[in-house]
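Colleague: what follows is a predicted structure for the sequence shown.
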Amino acid sequence: MAWIILFGAGLMEVGWAIGLKYAEGFTKLWPSVFTLVSAGISLVLLSIAARDLPIGTAYAVWAGIGMVGTVAVGILFLGESADVMRLVSILLIGVGIAGLKLATPH
């Protein structure tokens, strides 16, 4: 269950990272509210997952999901570059996330 909660925390991190773009320096009310709520939920879920998972693993996986997800949203929906070096780098982060999952006994 901790891994599912951690995945949800990572998805919420994607939400607040993308929200930062639309909050425009926290000058737009509703994007700012969305960003702050997403960040809060993300941190709460991370802390819950960390009860059962090693903190180093939980934090690295949380950050990795956030990075990969944010880059994917940027490429798919915001017109960001999908050059080979960028995709290979994201693939390597994904491999690291999978490796940490496989190396953690929970």
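Modeller: Cool, the structure landed.
Colleague: from now on I want contacts and neighbour counts done on CA atoms only, so please keep to that.
Modeller: OK.
Colleague: for stretch 68-86, give me every contacting residue.
Modeller: For stretch 68-86, the surrounding residues in contact (C-alpha atoms under 8 Å, 6 or more residues apart in numbering) are L11, V14, A17, I18, I90, I93, G94.
Colleague: and the comparison structure, right after this:
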Amino acid sequence: MSPQAAAWAILFVAALLEIVWALALKQAEGFSRLWPSVLGSTVAMASFALLTVALRQLPVGTAYAVWVGIGAVGVAGTGMLFLGESVTPQRLAFLGLIVIGVVGLRAVES
């Protein structure tokens, strides 16, 4: 695996961890619940650390946009599927635009 391919894989894992920490912090209820707070904080540090590693090979603007985009779509999707958040055509369309942007950024950085 090339260094750039490895960086993309690391970035993807970092973005998946972003989903975990955001959802954990939601469950932490403003840091009032210990274990979700600990999980969210710990996973956030791991996500940031992996983002930092990926940035050694990837442009910061692209990597950050992809990291945030995957995290945002993942958190929004999880909220809709499991947390009872609203599912509207407009919301799905705008999440689709984020996905298109992430895929497009990945494609142009290949």
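Modeller: Received the coordinates, thanks. Remember, predicted model here, so these are calculated numbers, not experimental data.
Colleague: of the contacts of stretch 68-86 of the first structure, which is the most crowded?
Modeller: V14 (26 neighbours; other C-alpha atoms under 10 Å).
Colleague: so the alignment partner in the second structure of it: helix, strand or coil?
Modeller: With TM-score structural alignment as the criterion, V14 of the first structure lines up with I19 in the second structure. When classified by DSSP: H, G, I helix; E, B strand; the rest coil, I19 of the second structure comes out as helix.
Colleague: just E80 of the first structure next, same as before
Modeller: Following three-state DSSP, E80 of the first structure is assigned to coil.
Colleague: to which residue of the second structure is it aligned?
Modeller: Correspondence of E80 of the first structure to the second structure, assessed by TM-score structural alignment: E85.
Colleague: ditto for D52 of the first structure
Modeller: Under the alignment (TM-score structural alignment), D52 of the first structure pairs with Q57 in the second structure.
Colleague: tell me which residues touch that match, please.
Modeller: P3, Q4, A7.
Colleague: wait, the second one sits on L55?
Modeller: In this case it means Q4 of the second structure. No: between Q4 of the second structure and L55 there is no contact under C-alpha atoms under 8 Å: 10.0 Å.
Colleague: and the two? Which one has more around it.
Modeller: Per other C-alpha under 10 Å, whichever of Q4 of the second structure and L55 has more neighbours is L55, with 20 against 16.
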